[in-house]
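Participant: With the input below, show me the fold.
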Amino acid sequence: MKAMRNGCQRATQPADLNRFVLERLNAGDVDGLVALYGPDEVLIVPTIRAVGHREIRAAYEQFVAAKPEFAAGETQPAIRNGDLALTSVRLAGGGVTVEVARRQPDDTWLWGIDQPSLR
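Facilitator: As a prediction, the model looks like this:
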């Protein structure tokens, strides 16, 4: 894994993103969460559609303010096609996450589209 400017690790595999988001959510690390997305990417949660770092930051600031604790789900194998990968996690409560990751020029991965909870 590669280190980022802010000290966070960068994903060298698409599945790293799922682990990093869980760690950073539980730590309340908004900067680290935002760093998992490209600058113009999309986060979709039940009541929010956030596009770009500024809106994604605002969504995560609101979300982590309640200090929720998340348990690891069952990470599914990434489905890769060139510079894109579909990632997902089966959640303990029966939900599932769905994300599209994009390979970056430095061979690390960032999420392009993230919908963290589907039923």
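
Participant: switch to C-alpha atoms for all contacts and neighbour counts from now on
Facilitator: Fine.

Participant: I'd like to know how far the residue of the chain most remote from its centre sits from residue 66.
Facilitator: Within the chain, the residue lying farthest from the chain centre (C-alpha atoms, centre = their mean) is residue 82, at 19.5 Å. Residue 82 sits 38 Å away from residue 66, taking C-alpha to C-alpha, to the nearest Å as the criterion.

Participant: one more, for comparison:
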Amino acid sequence: MAAHAGVMKKATHPEDLARLFVEYANAGDADSMAQLYAEDAVLDFPAGNPTIGRDAIRAVLKQLVAARPQFTVEQPLPTLINGDIALTATVPADGTGGRTQVARRQPDGTWLRILDRPERATK
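Facilitator: Sure, this is the predicted structure:
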């Protein structure tokens, strides 16, 4: 479902990615969620089962939003930036142990996720 009618907001700071993910997820917009990931990104979801590439991530996110979960913006931890790479994390509201992401600055100055571990791996 294209909740944003083709006008997708972009992350101008690495911290924007988590907020936009929640916004799109709550709107049921898996396509916009997937656009927050680089083409070669890796999403470790479900935990311990990496999903590789934006198209595969989109498929997983479509399944996720089909269940209509409600997400909340979580408290961000300080972002660590080294050149065009950023490490972001949030304090999980659901007690899963930690959410961490690595983002890469794009040529236009926006940021996309390249690695995403949304919950603690149990393996």
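
Participant: Please state their TM-score.
Facilitator: The TM-score (TM-score structural alignment, normalised by the length of structure 1) is 0.90; 114 aligned residues with a C-alpha RMSD of 1.3 Å.

Participant: In structure 1, what residue corresponds to residue 110 of structure 2?
Facilitator: Mapped onto structure 1 by TM-score structural alignment, residue 110 of structure 2 lines up with residue 108.

Participant: isn't its match right up against residue 15?
Facilitator: No: counting by C-alpha atoms under 8 Å, residue 108 of structure 1 stays clear of residue 15, with 11.3 Å between them.

Participant: quick one, which of these two is more surrounded?
Facilitator: residue 15 (21 against 17; other C-alpha atoms under 10 Å).

Participant: Contacts only, for the nearest residue to residue 90 of structure 1 once chain neighbours are set aside.
Facilitator: Once flanking residues are discounted, residue 90 of structure 1 sits nearest to residue 96: 4.5 Å by C-alpha to C-alpha, 6 or more residues apart in numbering. Neighbouring residues of residue 96 of structure 1 by C-alpha atoms under 8 Å, 6 or more residues apart in numbering: 88-90, 116-119.

Participant: quick check, residue 16 of structure 1 in a helix?
Facilitator: Yes: the assignment for residue 16 of structure 1 is a helix, going by DSSP: H, G, I helix; E, B strand; the rest coil.

Participant: Let me know the distance separating it from residue 80 of structure 1.
Facilitator: Counting by C-alpha to C-alpha, the gap from residue 16 of structure 1 to residue 80 of structure 1 is 14 Å.

Participant: Name the residue in the two with the higher neighbour count.
Facilitator: residue 16 (19 against 14).

Participant: what's near enough to touch the residue lying closest to the match of residue 110 of structure 2 once chain neighbours are set aside?
Facilitator: Once flanking residues are discounted, residue 108 of structure 1 sits nearest to residue 12: 4.6 Å by C-alpha to C-alpha, 6+ apart. Each residue near residue 12 of structure 1 by C-alpha under 8 Å, 6+ apart is listed here: 1-2, 107-109.
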